[in-house]
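1. could you work out the structure for the sequence below:
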Amino acid sequence: MTEQRADYDNPWKEALSLYFQPFMAFFFPEINGNINWSRGYEFLDKEFQQVVRDAEIGLREADKLVKVWRGDGAEVWVLIHIEIQSQAASDFAERMYVYNYRIFDMYRRSVVSLAVLADNQDSWRPNQYQNGLWGCEVNFLFPAVKLLDYQGRSESLTDNNPFAVIVAAHLTTQQTNQDPDQRYQGKLRIAKSLYQRGYSRQDILELFRLIDWMMSLPESIESQFKQEIMSFEEDLKMPYVTSFERLARQEGRSEGISEGILQGSRENVIEVLEVRFEMLPSDLIEKINQIEDLELLKTLHRQGITIGSLDEFQELLERSS
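-> Have a look, this model is predicted:
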């Protein structure tokens, strides 16, 4: 059996950007209850890039640094550092400690480090880093959740938290890495469930895009999946997933790379930048819309999800042109 490629980290990064408050409510409800959400929150992606460069330890996966306000009566802001770790790593607890103290050193504010252990090894559950010599000791504890513990719970149709869907997609992808037919069935089940959870049209589009990204299928059955979803939408009279409908129509018009596919890829780049940085300069949109290289557009889309700032993206675009 052929192992199916899976991209976990990038969908998780974007899911965190889109649904940070639901993330906290789903995985860390006690902390969620102590945040003053009325004050808003701020992602510090560019600043965290500097922390990571200074630390020079381990392999970065999906991570975020977020500024929030305490909701327990203390009118102060604090920092939440999040790591999504999709594979077991012997230095993970040390990395959590190093990032924590480097963030504190940069801001001199309380830092809460949180871990989501998204690997497939049930026995690997780090939540502590210890080191000491001659009476000088470090004992760093951090809250950690294990995705495997959500097996069978995350797909409940009564749970409309977006991370019920993300976790279900992640676990199903892990379980079917050598069984494309089972992944097809799992992906179809999760995609159809989006219409039964009471989500808005926009949330259905966003979550469909994330699970489609994570749960890649062989080309031989990908078109079958798309046809099944289109038929399902027609029955419900809810034509939401228009992005691949458009691409499917365009693919039938050309043996090569059609203008429809290119334009869809351009729109994907612009969309992810607007989600992360809101208003985009008109000249940047124009430059993206002039790109004719499909592989470059795919690269820019991936970079747009994780890059620290819009200025960095513009510099990347200039270098790539």
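2. going forward, measure contacts and count neighbours with C-alpha atoms only.
-> Will do.
3. what does whatever helix or strand Val66 lives in rub up against?
-> Under the criterion of DSSP states H and E, Val66 resides in strand 62-69. For strand 62-69, the external contacting residues (C-alpha atoms under 8 Å, 6 or more residues apart in numbering) are 9-10, 12-13, 16, 35-37, 39-45, 48, 75-85.
4. so how far is it off the chain centroid?
-> Distance, stretch centre to chain centre, for strand 62-69: 13 Å (C-alpha atoms, centre = their mean, to the nearest Å).
5. need the next SSE after it, C-terminal direction.
-> Downstream of strand 62-69, the next assigned helix or strand under DSSP H and E is strand 77-85.
6. let me know the angle separating the following helix or strand past that next one from strand 77-85.
-> Following strand 77-85 in sequence order, the next helix or strand is helix 92-107 (DSSP H and E). Counting by axes from the mean of the first three to the mean of the last three C-alpha atoms, to 10 degrees, helix 92-107 lies at 150 degrees to strand 77-85.
7. second input sequence below; structure requested for side-by-side comparison:
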Amino acid sequence: MAKQQPERGTDEAFLQLMTVSGSSVLKLLGVAPEKADNYHFRAVALKEKRFEPDVEGIPILESDDSKEAPVFVEFQGYKDPFIRYRLAASVFHGCAKRKYKSRVIAGIIYTAQEYQDAALSLSTVTPIQKYQNLTNFFKEIVLTDYKEKELRATDPKLIVLAPFTLDTETEKAALLKKSQKWRNAVKRVFPTHQRREALDILGLFILNRFRQLEYEEVRAMLDFDLMDTVAGRQVYDMGHQKGHQNGHKSGLEIGLETGLQKGLQKGHQDGWLEKAREDVLEVLYERFEIIPDEIIDEISAIELRGVLKQLHRQAIRCADIDSFNEILLRTVE
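-> Coordinates of the predicted model:
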């Protein structure tokens, strides 16, 4: 039976997340925060996978006496009845190959409930009682079971998984507002050298979760060009190829052409507005570090460049964030 391929893959984005902030994902799997940072991660190249997990976490101070358990993680964004079998095989194969003598942590992160429901239980092939309950062997997470605030409470960097907390039929206007909040949160919690990768991950998850969206719409939501990244180009190529197979231009290609046409008329104006918003927020982050979400929302909703220029000056001059908020509220009344 051929392995089902998702329309817009999540594997690349999840692997990228693990390399950027694998400790955040470990916390989601129940690993104690003080231990989660004690790992480095090896992403397995997809074309080379046999009995290998998507990501393998190895204790940084690896030794025979290491108290940290090796970690094997699979990310599942489509129906695969044998995902548990594959993870079990990869755990046993990995332990034998590297002579691991400690306990292991094995986890599967599903992007939707239907994908967990499709996974066969190990008890299907063995009557052994200890396999009837996987609680002590696999830690399974279904992202759609979480609320955004639960992810952020586990680790603020898990904001990149927030798209999976929304219904797939969420209206575009509401999704746009949410995406802008996610974008701003990413810029708050990730250091400067990781923000681009984090936005890339967020954008790919939005494309995966909301199949009705076109590439150009996500680009507008995040003010970030996914085509500048390897994973983004892979998503584009998937859509391009599928479009030709169906005998018409892919939605991604149409989105790009439409974006170019609209860019001649509106792109500069939108770019100026977004740059003006970013300038205000950048000053506030630099001066006060923590910016309340309501202030970010208000600034993100302003459509007048002159108002944003005035707020930029006030952000530089104001005594504290409360003073700025008072000025902001008077400005948008």
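8. so after superposing, what's the score?
-> TM-score for the superposed pair, counting by TM-score structural alignment, normalised by the length of structure 1: 0.54. Supporting figures: 218 aligned residues with a C-alpha RMSD of 4.0 Å.
9. what sits against the residue nearest to Ser102 of structure 2 when sequence neighbours are not counted?
-> Nearest non-adjacent residue to Ser102 of structure 2, counting by C-alpha to C-alpha, 6 or more residues apart in numbering: Ala69, 6.2 Å away. Contacts of Ala69 of structure 2 were listed using C-alpha under 8 Å, 6+ apart, and they are Ile58, Pro59, Ser102, Arg103, Val104, Ile105.
10. show me what the first one aligns to in structure 1.
-> Same thing as Ile58 of structure 2. Ile58 of structure 2 maps onto Lys67 in structure 1 when the alignment is built from TM-score structural alignment.
11. and stretch 40-57 of structure 2, how far from the chain's centre?
-> On the basis of C-alpha atoms, centre = their mean, stretch 40-57 of structure 2 sits 18 Å off its chain's mean C-alpha point.
12. hang on, the earlier thing: quick one: which of the contacts of Ala69 of structure 2 is most hemmed in?
-> Neighbour counts for the contacts of Ala69 of structure 2 were taken using other C-alpha atoms under 10 Å; the highest belongs to Ile105, which has 22 neighbours.
13. which residue in structure 1 aligns with that residue?
-> Using TM-score structural alignment, Ile105 of structure 2 sits opposite Val112 in structure 1.
14. mind checking what secondary structure its match has?
-> Of the three states, Val112 of structure 1 takes strand according to DSSP: H, G, I helix; E, B strand; the rest coil.
15. can you tell me the SS state at Asp7 of structure 1?
-> Here Asp7 of structure 1 is coil, with the state taken from three-state DSSP.
16. which residues touch the closest residue to it other than its chain neighbours?
-> Distances taken as C-alpha to C-alpha, 6+ apart place Met214 nearest to Asp7 of structure 1, at 5.2 Å, with adjacent residues excluded. Met214 of structure 1 makes contact with Ala6, Asp7, Tyr8, Pro11, Ala169, His170, Thr173, according to C-alpha under 8 Å, 6+ apart.
17. with Leu207 of structure 2 instead?
-> Shown in contact with Leu207 of structure 2 (C-alpha under 8 Å, 6+ apart): Arg8, Leu213, Glu214, Tyr215, Val218.
18. hang on, it is in a helix, isn't it?
-> Yes. Under three-state DSSP, Leu207 of structure 2 falls within a helix.
19. look up how far Val145 of structure 1 lies from the residue nearest to Asp7 of structure 1.
-> For Met214 of structure 1, the distance to Val145 of structure 1 equals 20 Å [C-alpha to C-alpha, to the nearest Å].
20. and what of Ala15 of structure 1?
-> Ala15 of structure 1 is 17 Å from Val145 of structure 1, by C-alpha to C-alpha.
21. then Phe225 of structure 1?
-> According to C-alpha to C-alpha, Phe225 of structure 1 and Val145 of structure 1 sit 32 Å apart.
22. and what of Asp63 of structure 1?
-> Separation of Asp63 of structure 1 from Val145 of structure 1 (C-alpha to C-alpha) stands at 15 Å.
23. higher neighbour count, those two?
-> Using other C-alpha under 10 Å as the criterion, Asp63 of structure 1 and Val145 rank with Asp63 on top: 22 against 18.
24. tell me the spacing between that one and Cys136 of structure 1.
-> Going from Asp63 of structure 1 to Cys136 of structure 1 by C-alpha to C-alpha gives 30 Å.
25. go on, Ala169 of structure 1?
-> Counting by C-alpha to C-alpha, the separation of Ala169 of structure 1 from Cys136 of structure 1 is 44 Å.
26. the two: which has the busier surroundings?
-> The neighbour comparison of Ala169 of structure 1 against Cys136 (other C-alpha under 10 Å) goes to Ala169, with 26 against 7.
27. which residue packs closest to the more buried one, ignoring adjacent ones?
-> Using C-alpha to C-alpha, 6+ apart and skipping residues adjacent in sequence, the residue nearest Ala169 of structure 1 is Ile211, 6.0 Å away.
28. gap between the counterpart of Asp279 of structure 2 in structure 1 and Gln227 of structure 1?
-> Aligning on TM-score structural alignment places Asp279 of structure 2 opposite Glu234 in structure 1. Glu234 of structure 1 is 11 Å from Gln227 of structure 1, where distance means C-alpha to C-alpha.
29. higher neighbour count, these two?
-> Gln227 (15 against 12).
30. give me the element that one is part of.
-> helix 219-236.
31. what residues of stretch 219-233 of structure 1 count as buried?
-> For stretch 219-233 of structure 1, burial by neighbour count (16 or more other C-alpha atoms under 10 Å) applies to Phe225, Lys226, Ile229, Met230, Glu233.
32. oh, I was asking about stretch 193-204 of structure 2
-> Using 16+ other C-alpha under 10 Å as the test for burial, stretch 193-204 of structure 2 gives Arg195, Arg196, Glu197, Ala198, Leu199, Asp200, Ile201, Leu202, Gly203, Leu204.
33. just give me the mean distance for that stretch relative to structure 1.
-> Mean deviation of stretch 193-204 of structure 2 relative to structure 1 after superposition (mean C-alpha distance after the TM-score superposition for structure 1): 2.5 Å.
34. just the element for the closest residue to Arg276 of structure 1 other than its chain neighbours, please.
-> Excluding its sequence neighbours, the residue lying closest to Arg276 of structure 1 (C-alpha to C-alpha, 6+ apart) is Ser17, at 7.1 Å. Counting by DSSP H and E, the element that carries Ser17 of structure 1 is helix 9-18.
35. so which bit of structure 2 is that helix matched to?
-> Counting by TM-score structural alignment, helix 9-18 of structure 1 lines up with residues 11-20 of structure 2.
36. what comes into contact with that stretch?
-> Defining contact as C-alpha under 8 Å, 6+ apart, one finds that stretch 11-20 of structure 2 is touched by 25, 41-43, 54-55, 75-77, 194, 197-198, 200-201, 204-205, 231.
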